[in-house]
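In: Predicted structure and sequence below. I'll ask about it afterward.
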Amino acid sequence: MAQEPRVHSGVQRATSTWESQRSFDELGRPLRDITFCVVDLETTGGSAEGGSMITEIGAVKVRGGELLGEFQTLVNPRAEIPAFIAVLTGITNGMVSDAPPIESALPAFLEFAAGCVLVAHNAPFDVGFLRYFAEQQGRPWPTFEVLDTARLARRVITRDDAPNCKLSSLAKAFGSATTPNHRALQDARATVDVLHGLMERLGGLGVHTLEELQTFSSRVSTAQRRKRHLAEALPHAPGVYLFRDDRARVLYVGTSRDLRTRVRSYFTASETRSRIGEMVGIATVVDGIECATALEAEVRELRLIAEHKPRYNRRSRFPEKVHFIKLTREPWPRLSLVRRVLDDDADYLGPFSSKKTAEKCLAALHDTFPIRQCSDRIARDPGGPAGGRTPCVLAEMDRCLSPCDGSVDAATYAAVVRQLRDTLLRRPDEVVEAINARMAALADDERFEEAGVHRDRLAAFVRAAARTQRLAALTRCPEVVAARHEDDGRWAVHVVRHGRLAAAGVIPPGADAHAFVTTLRQSAETVRPGPGPVPAASAEETEKVLRWLESPGIRLVDVDGEWTCPVAGATRHLAVHDAVNQSRLSLVPFADRRGLAPVHRPAR
């Protein structure tokens, strides 16, 4: 007769003093309210995918230090148990011959564990086996949260506490009443005592919720955890948070879809960057700004970082420190690297956050178009081309049309400039084709380093041209109103003017959508266009707005102006260069073997 799984119920107390700690912080889910199901498996080997089978399941259910029930069953693996496994576990072929198969044992265990947080010592092993056989049976895996006592112990236990983090060593260190013996229920009972011992130790360090327990790290100081009350007044809503010091100076600005949860993580262990730990140590106040939508929060974050320039923010602090490539408006136009855009009817490419990248892009254009590179003012001779000067080295190399010495007439030079302007604004094919041909020739000659230089120049140009064309398209529109149906069933609405987010809102349930949008537009910020193609906001802000406008499910409510990008523009060339860059990032340099496995050679 097949053995049935044994399930025991009871209310007896587990042998731990953890239950006496009742002053739990209400941030997150208090540990006293969590039902844990501690599970352990015995198997015929180390890999379910490799053919190993489960031979025993043992589990203990606890909450608040109370034992709620136990589960134990042998499992018929339908295969011989290897001798060394039988010696290790004491489970023999005869013992499992009448046991239920995994098709019966697994559903019984899942019913026992329903609604619990799964706990295991080396959880990837045990949970991996259970998930594998659930998939084999076509059974949906429940959305268990999982806690690994081995991983947690490695963050808590020192060499003075135990020689290692094996279950047997930890059970001894915490004085478990059960000695692990490679039988599933015994090992699960020992793991319960280890779990309670870890909780008791961490309770003294301010860890009182499941979230804090899951993310605990010894790198987060006790003083840091004691500041978790700074998150109590924040809402569970999207917005921006500002850490301030005792003089109200802004130390750090961040954003989140859930302000309270994100800020709370700074005081547990989700945030372990050393400089952020230093910032939290200085902070005395956390201010929250609730926003209607996640996009509004992201935009506010950028604006606040630019305004306050917090020393602990590394990105977006100096949006004004950018570069542009300018095609000048003068008798003999040239390309110039400038720091700002003027309302001078010139053509601009950018902005570039890095001068080095701007210089690569400039080199790509000079490689293709032989316009002058000198900064001299050259007057146009009313009777013909400019003259009277000595040509430069670039002219002798046929890389400059050399208007300075009269080598080119104004009409020919203007035709080249028109091609260049068309490349910047509409169609980059001439630069792409010219540099691709040059790279191919260099590769044929095995001059790969030189070819790589031209590849990087071309990539810098394509990205800059695509960015400029996309930003300029939205900037030209006096107003764009768009809406999207969000996950919570409500409609998020944004008003964008000249590339700047002017208003954001969420239509309340049952409200008149048309009236809401009209009111939102009337209350939106007045935005004046920026000079030339530059948006009336930072490029980073407008790119965030663009990503939202281009996301799935967007409905355009109204567009004032024409929001269009060139069909033959630079964006169509991006995929190739992004793929090349991604492949380069995935390579492991020969000089850096940290990502490679060690090589073992036999001794001679």
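Out: Everything's here; your move. Numbers count the residues shown, from 1 in each chain.
In: from here on, contacts and neighbour counts on C-alpha atoms
Out: Fine.
In: pretty sure R380 is touching E330, no?
Out: No - look at R380 against E330 with Cα atoms under 8 Å: they stay out of range, at 9.3 Å.
In: what about versus this one:
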Amino acid sequence: MVRQSAASTGVQTSLGDLGTPLAATTFVVLDLETTGTSASKARITEVGAVKVRGGEVLDELSTLVDPGVLIPASITLLTGITQSMVATAPPIEDVLPKVLAFLDADPDTALVAHNAPFDTGFLKAACERQGLEWPGYPVVDTLRLARALLPRGEVRNHKLGTLAAFYGAPTTPSHRALDDARATVSVLHGLIERLGPMGVHSLEELRAVNKPPSRAQIARRHLAEDLPEEPGVYVFTDARGASLYVGKSNNLRRRVRSYFTAAENRRRIREMAGLVEGVTPIVCTTELEASVRELRIIAERKPPFNRRSRNPERVSWVKLTTDAYPRLSVVRAVRDDGAPYIGPYASAKDAERAKEALLHAVPLRQCTHTPSVPKGKGRAADGSASVIALGGGWAEPCVLAQLGRCGAPCDGTESLQDYTAHADAAAEAMTGDPARVVAAHTARIGELAAALRYEEAAGHRDRLAAFLAGARRAQRLSALSAVPHLVASRRAGTGWETCVVRHGRLAASAVLRPGTDPAAFLASLVATAERVPAGHGPSPRALPGESELILDWLADPATRLVEIEGEWTCPLRSAEAHAELTHWAHGRAAPAQ
């Protein structure tokens, strides 16, 4: 059995579980003095940092830095730092490791600065010059927060000195690093106090703040109070009980509460807050169950404020027809006709690209005629081009045949046997090994690139990526949907998250808790699981997005197969082997979700 690899599956985006309480976060408030404003040209002259947690100062760091360059007179006038002051100071290569160690002391550390892009830009540039990796700390910018929370009518501007005075900071900013860092601590605490009544209580929420919550958000904050702190799906409803928005979370109460705080900045969601009258929680036993339920509910109810996954039926497939002379067609649905399909695609345009990619490698007919099996060639009355009787008339070969891009089965030039070989090659590329398509396009891309015809080469690249994306998706879905019964488990905390999958559909899920008899648990779960009959096509009994969620879960290295009926296989030389090429189109060939 060839195990499937993980694929990125986009379902409903969310902030996730907002989990680092502000009281438990270590803030390192930092300020730099420099020789100028350009991080690539100027250098650091002083570093000041204050470490605080829970409103208390834990430690401080302050040092001058020898910039290795002259300090402009204007900078000396502004900061008071002279050339003689830094002459005996340590260079940045000695200071930078100490700064990084100061930041790394606590795993729940966030870097804070006023106009943070300036300070982080200089630190990143210094790390790059010293060959050090910038650790990528979560950053809080007090300037951005102040602009979001304090209107100009309340403060005349958002400079550090103005805000320090507004919040009564004991230290006045002086363009010296430690003094400015201390003043920024007071500003940070003042902003956090203002955000508390707005429902912002975690680092993730703090970093998401762009503006205060609306009156409608504040008025509906109580809707989260009675929700369970358990994983599941939540459904926002209006006064008539109609669904407005559906999401999922590992903590229903915390996630729903975030929609009514300053951390929620999406315009559509803020608009929705004025319509919400209730929240329906659906507690789920496993994370996979929550993801699947969310997808199913969105597809069923089509809530107006969900952007993704709302219309899974609006997809396109590329089909190889099953008539005597098969051709490629872009269709909206998979039928029980035994035809090979690839997809689905989010747009017909991507499906057309995939179709064109296959036609470039395999000379299938593109006309809509229905040729009879030719008994021989015919001629027009004037003895010109070959034609074949079609419905009592005669049709001339198309332009593609004249250009040599089609074998012209319509006039009998290409035999049924020869054409069938082309159709079989197309079917193999769709359902098995796409090497023929890959080779044809990569060769042509190389030729065009050598001739400096880059736009044409990019077109071939995008068509190939579209074809491989759809073929890979259909092959993975088909492999899973062919399995009548599968049980797998993954450790979740102290228990084992166990799921039953039948023909690509989640049939049951539960968590095996410590002390429970595994055999009895498994027997009960399997006996009560949904009965799912076999079907036709790549994803006959579930939304393609649901089957892909299951595939991702199964591909997790921590997941263990418990039992399986039938075979879960995928062609060894399948589109999966060329997965990296699907990224060529930079997302343009992304399959439907």
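Out: Thanks, I have the structure now. Since this is a predicted model, take the numbers as computed values, not measurements.
In: Could you get me the TM-score between them?
Out: TM-score for the superposed chains, counting by TM-score structural alignment, normalised by the length of the second structure: 0.77, backed by 550 aligned residues with a Cα RMSD of 4.6 Å.
In: Please identify which of R380 and E330 of the first structure sits among more neighbours.
Out: A side-by-side neighbour count of R380 of the first structure and E330, using other Cα atoms under 10 Å, places R380 first with 17 against 12.
In: Okay, buried residues for stretch 53-61 of the second structure please.
Out: Burial within stretch 53-61 of the second structure, assessed by neighbour count using 16 or more other Cα atoms under 10 Å, is assigned to E60, L61.
In: what's the burial count for R183 of the first structure?
Out: 21.
In: And A297 of the first structure, by the same measure?
Out: Neighbour tally, A297 of the first structure, other Cα under 10 Å: 23.
In: Just tell me what it corresponds to in the second structure.
Out: Aligning on TM-score structural alignment places A297 of the first structure opposite A290 in the second structure.
In: how much space between D344 of the first structure and H323 of the first structure?
Out: Here D344 of the first structure is placed at a distance of 17 Å from H323 of the first structure (Cα to Cα, to the nearest Å).
In: neighbour count winner among the two?
Out: Counted by other Cα under 10 Å, D344 of the first structure and H323 do not tie: H323 has more neighbours, with 22 against 10.
In: Tell me if I'm right that the more buried one and L349 touch.
Out: No - assessed by Cα under 8 Å, H323 of the first structure is found out of contact with L349, at 9.0 Å.
In: Roughly how far does the match of A297 of the first structure sit from N250 of the second structure?
Out: 9 Å.
In: any residues in contact with both of the two?
Out: P231, G232 (Cα atoms under 8 Å, 6 or more residues apart in numbering).
In: picking that back up, leaving out the residues flanking it, which one is nearest to the match of A297 of the first structure?
Out: G232 (5.0 Å; Cα to Cα, 6 or more residues apart in numbering).
In: any idea how far the equivalent of that neighbour over in the first structure lies from K309 of the first structure?
Out: In the first structure, the residue equivalent to G232 of the second structure is G239, according to TM-score structural alignment. In this structure, G239 of the first structure and K309 of the first structure are 19 Å apart, going by Cα to Cα.
In: do F324 of the first structure as well
Out: 23 Å.
In: and if you look at A502 of the first structure?
Out: For A502 of the first structure, the distance to K309 of the first structure - Cα to Cα - is 22 Å.
In: if we can go back for a sec, quick one: residues contacting the residue nearest to A290 of the second structure.
Out: Contacts of G232 of the second structure by Cα under 8 Å, 6+ apart are 248-252, 281-285, 287, 289-290.
In: ok, now with 6 Å
Out: Listed by Cα atoms under 6 Å, 6 or more residues apart in numbering, the contact set of G232 of the second structure reads K248, S249, I282, V283, C284, A290.
In: sorry, back to before: which one of F324 and K309 of the first structure is surrounded by more residues?
Out: Between F324 of the first structure and K309, counting by other Cα under 10 Å, F324 is the more crowded of the two (24 against 19).
In: Just give me the match in the second structure for the more buried one.
Out: Aligned partner of F324 of the first structure by TM-score structural alignment: W317.
In: same check, this time on S353 of the first structure
Out: With TM-score structural alignment as the criterion, S353 of the first structure matches A346.
In: What of A415 of the first structure?
Out: Using TM-score structural alignment, A415 of the first structure pairs with A421 in the second structure.
In: Next one: that match from Q402 of the second structure, what distance?
Out: Taken as Cα to Cα, the span from A421 of the second structure to Q402 of the second structure is 21 Å.
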